[in-house]
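Asker: sequence? don't have it. structure:
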């Protein structure tokens, strides 16, 4: 696999711009778009109206970014919708139908405690990038996007269960729905987590992808105090195969407390999955047998339920980091800026352990207990992410260990991962 891919950060006219993040950062076969607020790009102000108008403006901004780099919304592989009030998802869906009249991407929906500028809605997108990012050498032919659904998992007319392009499958965030009744399963958080994971497993089985091909999991919880119960269920599914158990493989992971989840669920789980077969017209020798490279370093906090860095093909997926001192296992003293510094230091240690630098970052997700702390962490963030990667910022009411800041990131992996010998 070529090592010539470059991190391609771009801004376009017709969408809001920020000096702190690029509107879109492409690497290899994906464009990572920054989360869009409902800002009028001419005035920089929130548009007037309620959730419907704000959702439409978010989607308008995403469309402007996509078209500005020669793409369309049909190239969206995953859409993530954040609302302040879960009841506003109906309005978001109304706007969504106008922008996605036929094809629907994988999707994640949740309510969060706060959004920047007190917005009601924020939407982000992951776009396919069939032309790749090797300078002056576009991919020979457009890669095929595979969209699949199965009756063995819950079906939603406004999302595809899985959307694959090149070496990744993007799975719609799964609620704890029984696929037969389409109702939330009985029980508490543990039972709901089991059903979410069963649904993901059914989707992957329908496309002949093993469960241990998952490289990144995001667990959304209504109440973070349910994490122990969810972890108990999680251990039943990871590792899944004999080979994975032998090496103790676990995907990278992020845990987020949601203000509310669709259908009053207690748990929702999102998965990003490797796709070793790739999608045509990639040549067979360029796409078969790629391996997952999972790495930990003692220079950053180690978890029994996640791997710090999981690389596959041209991406490294980093587990969420809080301000833990890896030597003590305790949160560092100080406020949000001190914790952000330590979280970024942990990410830097993880990525340098696998031979990369912070300049390889293509996307960062920032979760804050208090959005008022954003100004305090920006200087720290800018020092560690000098390339201004695409970014998501949301406010949450709680974080693991009572942290004030949590950051996860995706990095380019120009050398790719080797095929099985």
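Answerer: Yes, it's here. A quick note: this is a predicted structure, and the numbers were derived from the prediction, not measured. Numbering: from 1, shown residues only.
Asker: going forward, measure contacts between C-alpha atoms and count neighbours the same way
Answerer: OK.
Asker: how close does the closest residue to residue 194 other than its chain neighbours sit to residue 188?
Answerer: Among residues not flanking residue 194 along the chain, residue 233 sits closest, at 5.8 Å (Cα to Cα, 6 or more residues apart in numbering). Distance, residue 233 to residue 188, by Cα to Cα, to the nearest Å: 11 Å.
Asker: of the two, who's got more company?
Answerer: Higher neighbour count among residue 233 and residue 188: residue 233, with 19 against 14, using other Cα atoms under 10 Å.
Asker: before we go on, here's another structure to hold up against the first:
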């Protein structure tokens, strides 16, 4: 592959404008879509109505962004839905399914404490396939491969796994027994094991293994469970530990204590890529001494992307949260990210997507003042949520996805 694949950042007036993020950032065979609030793009104000109207507006905004770059909603590979009330999910689903004509994408749903607009009940971001690629790649009709297995929990509103190009995106797995399709009995340790066993089963059904995982995002209801979850998770992996981020939520579907969102390498690619050209791509996991040590990888590169673990505002030497308020903590998070990126010969402007968790959503303006100073070119796509807790009692946490133009080598 070429070493100068170009990151393509684009906006449309048909969706709400945001000065601190780009609506769509494409690189290689994927497009990252910034989280969309239920804002009317003409007025910049919240739409009138309840959860039905707000869900419709969020999805219309995503649709407008996607159509502006000559794609359709059926090109969506993954959706994240952040809501304020789990009881709204039935109404959300009724609206949601009307936006797709083909097989539904993979999905994550979580109830969070706050959204960037106080009046918002929902926020949605998306990852879409990009068959045309980014320059200098030539367009190709890559096929999105959606699959389910009867040996893992089923969800009428999501596909278990959607592969496109060199990545597989799995729907978040809850601690559900596939035989009963109900949550298992047991404590956090038992629920972690069930989530990971469900993921393992799905991967096995598509001829993959857990060591093909590059990133997990773990949504938890109790921040104190992080230590237990880390210990259990790490027993499931052998060759290396994937990148990882914890997100504290207020509620999850079926009353679960956690759910696990997974990104998987897909060396065999999707048609018309030839398996013999791609199946031996190498996963490169690495760590930097200039970023805080964690019990998982700082960064995991595969094909044309790098996935960076959630970064807390920790001093890498003392492993304690830095002194100061949100400004100091924001700067430390970004410096940790910068150190990891530079350790693998990349720069901040190679970032395509940023996810930010805030203990106090009202801090967003102070965060943005510092955040924007770390970039020189077009800002990445972005999702911001408010949470009730962050590991180590931090005020902020960030994780990112980075473009990897040099790709990873074949074995």
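Answerer: Nice, thanks for sending it over. What you see is a predicted model, and the numbers here were worked out from it, not measured in a lab.
Asker: Looking for the alignment partner of the residue nearest to residue 194 of structure 1 in structure 2.
Answerer: Under the alignment (TM-score structural alignment), residue 233 of structure 1 pairs with residue 232 in structure 2.
Asker: ok, that match - contacts?
Answerer: For residue 232 of structure 2, the contacting residues are 189, 192, 193, by Cα atoms under 8 Å, 6 or more residues apart in numbering.
Asker: pretty sure residue 317 of structure 1 is touching residue 413, no?
Answerer: No - under the contact definition of Cα atoms under 8 Å, residue 317 of structure 1 does not touch residue 413, with a separation of 9.7 Å.
Asker: Alignment lookup: residue 395 of structure 1 to structure 2.
Answerer: In structure 2, residue 395 of structure 1 lands on residue 386 (TM-score structural alignment).
Asker: And for its match, the neighbour number?
Answerer: Residue 386 of structure 2 has 22 neighbours, counted by other Cα under 10 Å.
Asker: I'd say it and residue 363 touch.
Answerer: No - counting by Cα under 8 Å, residue 363 is not a contact partner of residue 386 of structure 2; they are 9.8 Å apart.
Asker: Specify the local secondary structure of residue 57 of structure 2.
Answerer: helix (DSSP: H, G, I helix; E, B strand; the rest coil).
Asker: In terms of helices and strands, where is the match of residue 233 of structure 1?
Answerer: Assigned by DSSP states H and E, residue 232 of structure 2 belongs to helix 226-234.
Asker: between the helix or strand just after that helix and helix 226-234, how many degrees?
Answerer: Remark: after helix 226-234 of structure 2, the chain's next helix or strand is strand 243-248, criterion DSSP H and E. Counting by axes from the mean of the first three to the mean of the last three Cα atoms, to 10 degrees, strand 243-248 of structure 2 lies at 140 degrees to helix 226-234.
Asker: hang on, residue 189 of structure 2 in a helix?
Answerer: Yes - counting by three-state DSSP, residue 189 of structure 2 is part of a helix.
Asker: shared neighbours, residue 317 and residue 413 of structure 1?
Answerer: residue 311.
Asker: How much space separates residue 77 of structure 2 from residue 100 of structure 2?
Answerer: In this view, residue 77 of structure 2 and residue 100 of structure 2 are 12 Å apart by Cα to Cα.
Asker: Of the two, which one has the most company?
Answerer: residue 77 (28 against 14).
Asker: which residues of the stretch 301-411 of structure 2 fall in strands?
Answerer: Using DSSP state E, counting those that start in this stretch, the strands found in the stretch 301-411 of structure 2 span residues 305-311, 351-358, 381-386, 396-403.
Asker: How about the stretch 151-300 of structure 1?
Answerer: With DSSP E, counting those that start in this stretch as the criterion, the stretch 151-300 of structure 1 has strands at 162-165, 168-174, 214-221, 252-257, 267-274, 293-295.
Asker: Ok, which of those strands comes nearest residue 18 of structure 1?
Answerer: strand 252-257 (25.2 Å; Cα to Cα).
Asker: corresponding residues in structure 2 for that closest one?
Answerer: Counting by TM-score structural alignment, strand 252-257 of structure 1 corresponds to residues 243-248.
Asker: one step back: which of the strands of the stretch 151-300 of structure 1 sits most buried?
Answerer: Among the strands of the stretch 151-300 of structure 1, strand 168-174 has the highest mean neighbour count (mean count of other Cα atoms under 10 Å), at a mean of 27.
Asker: so what does that one touch, helix or strand wise?
Answerer: Judged by 3 or more Cα pairs under 8 Å, 6 or more residues apart in numbering; DSSP states H and E, strand 168-174 of structure 1 is in contact with strand 76-83, strand 106-111, strand 162-165, helix 189-206, strand 267-274.
Asker: Average separation of it from the aligned part of structure 2, please.
Answerer: Following the fit onto structure 2, the mean deviation recorded for strand 168-174 of structure 1 is 0.2 Å by mean Cα distance after the TM-score superposition for structure 1.
Asker: How much space separates the match of residue 233 of structure 1 from residue 390 of structure 2?
Answerer: Distance from residue 232 of structure 2 to residue 390 of structure 2, by Cα to Cα: 20 Å.
Asker: got a list of what the closest residue to residue 25 of structure 2 other than its chain neighbours touches?
Answerer: Beyond its immediate neighbours in the sequence, the residue positioned closest to residue 25 of structure 2 (Cα to Cα, 6+ apart) is residue 9, lying 4.4 Å away. Residue 9 of structure 2 sits next to 22, 23, 24, 25, 26, 378, 380 when contact means Cα under 8 Å, 6+ apart.
Asker: one more time with 10 Å
Answerer: Residues counted as contacts of residue 9 of structure 2 (Cα atoms under 10 Å, 6 or more residues apart in numbering) are 21-27, 31-32, 352, 377-381.
Asker: cool, residue 149 of structure 1 as well?
Answerer: 155, 156, 159, 160, 161, 162, 163, 203, 204, 206, 207.
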